[in-house]
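**Q** Below are the sequence and a predicted model; questions follow.
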Amino acid sequence: MHEWTFHSPEETMAFSELIAEYLQSDDVLTLSGDLGAGKTVFTKGLAKGLGIGEMVSSPTFTIVKEYKSGRLPLFHMDVYRISDEEDIGLEDYFDQEGVTVIEWAENIPSWLPDDYLNIEIEKLDEHSRKMTITSHGGRSESLLEEIVRDEHTRD
């Protein structure tokens, strides 16, 4: 587990762009945090880092938005209105040779793969956010180590 603090949406997006450099096919990232914490801002930076030129917005009412114009496809999910008991096949995206980002993944714990990176975003004030990243599995542990190593190298 590692923590970072960012003082603007631009800092958050720059950090998620950095994370995108290390993402591989079938990586899964879960995002948790209150409404307005910055989950979609994080995903916008991730998409930019993947080379996706399309406008990224929250998939709140569509559940899944697919962006396929980048280095890897990005499957952006919002499961705020979904419960763990429902089975609508979202887990099929986990092996689609892209990156899956799931907002509100705490609502569907039984659907999550064995290996994923959880990013918790806490709103500190209007512009500042604390980000806590926890790995779950071997691939996500390696990914987190790469992010931490690179972040320290860039300081």
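**A** Yep, that arrived. These numbers were taken from a predicted model, which means no experiment stands behind them.
**Q** Please count neighbours and contacts with C-alpha atoms only from this point.
**A** OK.
**Q** mind checking the longest helix of this protein?
**A** helix 138-154 (DSSP state H).
**Q** which strands and helices sit next to it?
**A** Packing partners of helix 138-154 (3 or more C-alpha pairs under 8 Å, 6 or more residues apart in numbering; DSSP states H and E): strand 116-123, strand 129-136.
**Q** Repeat the analysis, applying 10 Å as the threshold.
**A** strand 2-6, helix 9-20, strand 28-32, strand 116-123, strand 129-136 (3 or more C-alpha pairs under 10 Å, 6 or more residues apart in numbering; DSSP states H and E).
**Q** adding another structure so you can compare the two:
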Amino acid sequence: MTSTHPRRNAQVDFETGRITSLVGELVSVKPVPAGQAVSYGGEYVTDCDTVLGLVGMGYADGIPRSATGASVMIGCDVFTICGRVAMDQVVVDLGPESAVPAGSQVEFWGERMPVATLAEKAGVPEVALTSYVGPRVEAEIVARIETSEDMEALGTRFASELRAGDAVVLKGELGAGKTTFTRGLGAALGARGTVQSPTFVIARTHQTDSAPLLHVDAYRLGEEGLIGDLDLDLAGSITVAEWGAPLTHAMPHWFDVSIERASGASADPLDDEADDPRTVRIRAGGSLPVQRLLRLTDGGNS
């Protein structure tokens, strides 16, 4: 059975804008006999009974057309791309004794499969692979944040990419740094008044040098009906929503920002200003184009 929406994921380093991993999904597996021609043109023919796997990624997603014969990692094993690389799929030979199931993750490069391996086999520069994210690939930017000043600086970076109708949905436990991030964003926008957690008022609007900044604490908005009662001007404002998942049904697109505090941090877990490491993961939500997401990185701004 073939998945109609195969997973296609890329991880992007915030500091460099480079793609550090590219993974896809094995959408189907099929036993085939010896002498079976594979993929377009039938240039690859199986030399024995084997099992072939179809991966739902191709040259439109960043796999070079010249990658035939390159290695990929599935589970703990290495397999070979066979046949032509098509626009939205590649075929891998899983071997005659394969028990690899459909749905398995396929690593083209990442922690265990160096990008240099694919680049060398495909005859392309590494930078050609680490600079491009196809429009169908779900990209995730990963930023390592060491201090509260770094968290404010991340908010400042966001401000340069935002305009009326944009939204940032912040997720993270108490003390993760959501309000610190928003303070940096608000300062960069020229927000009037003190940017602080709007927990007790639920939503607070700050006038800025551009569009109004709408700062929302959606923690208590568990029901969508309550959101409508607030009559928020999402279309005319730049919205930053802490605990903002309940708002996403009302927005066409948003920057999805998850803040993870270091496990075992010694500082007060409720202290938003504590200088212990955070990992911030940033994704495109709704219809947000991946290229807008990538402009947040140093690589995208250079």
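**A** Happy to help now that I have it. These numbers come from a predicted model, not from an experiment.
**Q** now what about the TM-score between them?
**A** Overlay of the two chains. TM-score (TM-score structural alignment, normalised by the length of the first structure): 0.86; 151 aligned residues with a C-alpha RMSD of 2.1 Å.
**Q** circling back: let me see the residues that make contact with the longest helix of the first structure.
**A** 1-3, 15-16, 18-24, 27-29, 114-118, 133-135 (C-alpha atoms under 10 Å, 6 or more residues apart in numbering).
**Q** Repeat the analysis, applying 6 Å as the threshold.
**A** Y116, L117, S135 (C-alpha atoms under 6 Å, 6 or more residues apart in numbering).
**Q** And it, what's buried?
**A** R139, S140, E141, L143, L144, I147 (16 or more other C-alpha atoms under 10 Å).
**Q** Can you tell me the residue that sits opposite the third one in the second structure?
**A** Taking TM-score structural alignment, E141 of the first structure has V290 as its aligned residue in the second structure.
**Q** Also F6 of the first structure?
**A** Aligned partner of F6 of the first structure by TM-score structural alignment: I145.
**Q** Excluding sequence neighbours, find me the nearest residue to that match.
**A** R278 (4.9 Å; C-alpha to C-alpha, 6 or more residues apart in numbering).
**Q** ranges for the helices of the second structure?
**A** So, for the second structure - with DSSP H - the helices run 115-122, 126-130, 148-159, 178-189, 224-230, 290-294.
**Q** Kindly reformat those helices as CSV containing distance to G244 of the second structure.
**A** Converted to CSV, the helices of the second structure look like this (distance: least, C-alpha to C-alpha, whole Å):
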stretch, distance to G244 of the second structure
helix 115-122, 36
helix 126-130, 31
helix 148-159, 16
helix 178-189, 11
helix 224-230, 11
helix 290-294, 18
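**Q** Just say which of those helices is most tucked in.
**A** helix 178-189 (a mean of 24; mean count of other C-alpha atoms under 10 Å).
**Q** thinking again about what came up before, the first structure: which residue goes with the residue nearest to I145 of the second structure?
**A** So, by TM-score structural alignment, R278 of the second structure is matched to R129.
**Q** next one: L170 of the second structure
**A** Checking TM-score structural alignment: L170 of the second structure goes with L31.
**Q** Just list the residues touching that match, thanks.
**A** With C-alpha under 6 Å, 6+ apart, L31 of the first structure has these contacts: I102, E103, I119, E120.
**Q** ok, now which ones touch T30 of the first structure?
**A** Per C-alpha under 6 Å, 6+ apart, neighbours of T30 of the first structure: V101, I102, A105, N118, I119.
**Q** how does it look with 10 Å?
**A** Counting by C-alpha under 10 Å, 6+ apart, T30 of the first structure touches 39, 77, 100-106, 112, 116-120, 133-134.
**Q** gap between the residue nearest to A265 of the second structure when sequence neighbours are not counted and S148 of the second structure?
**A** Excluding the flanking residues, the one nearest A265 of the second structure by C-alpha to C-alpha, 6+ apart is D276, at 6.5 Å. Remark: distance between D276 of the second structure and S148 of the second structure (C-alpha to C-alpha, to the nearest Å) = 8 Å.
**Q** E126 of the second structure too?
**A** 34 Å.
**Q** related to what we said a few turns ago, looking at the helices of the second structure, which is nearest to V38 of the second structure?
**A** helix 115-122 (18.9 Å; C-alpha to C-alpha).
**Q** Which part of the first structure matches the closest one?
**A** So helix 115-122 of the second structure sits over no part of the first structure, by TM-score structural alignment.
**Q** counting contacts, what elements does that helix pack onto?
**A** Looks like helix 115-122 of the second structure contacts strand 19-32, strand 71-74, strand 105-109, helix 126-130 (3+ C-alpha pairs under 10 Å, 6+ apart).
**Q** and if we set it to 7 Å?
**A** The helices and strands touching helix 115-122 of the second structure, judged by 3 or more C-alpha pairs under 7 Å, 6 or more residues apart in numbering; DSSP states H and E, are helix 126-130.
**Q** what angle separates the longest helix of the first structure from helix 9-20?
**A** 120 degrees (axes from the mean of the first three to the mean of the last three C-alpha atoms, to 10 degrees).
**Q** Output the helices and strands packed on helix 138-154 of the first structure in JSON lines; the columns should cover distance to G70 of the first structure.
**A** Below are those laid out as JSON lines (distance: least, C-alpha to C-alpha, whole Å):
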{"stretch": "strand 2-6", "distance to G70 of the first structure": "26"}
{"stretch": "helix 9-20", "distance to G70 of the first structure": "11"}
{"stretch": "strand 28-32", "distance to G70 of the first structure": "16"}
{"stretch": "strand 116-123", "distance to G70 of the first structure": "21"}
{"stretch": "strand 129-136", "distance to G70 of the first structure": "24"}
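**Q** Please tell me how far the nearest residue to D27 of the first structure once chain neighbours are set aside sits from D78 of the first structure.
**A** Nearest residue to D27 of the first structure in three dimensions, chain neighbours excluded: V99, at 5.1 Å (C-alpha to C-alpha, 6+ apart). Remark: distance between V99 of the first structure and D78 of the first structure (C-alpha to C-alpha) = 14 Å.
**Q** Look at these two and report which has more neighbours.
**A** Set side by side, V99 of the first structure and D78 show more neighbours around V99, with 26 against 22, by other C-alpha atoms under 10 Å.
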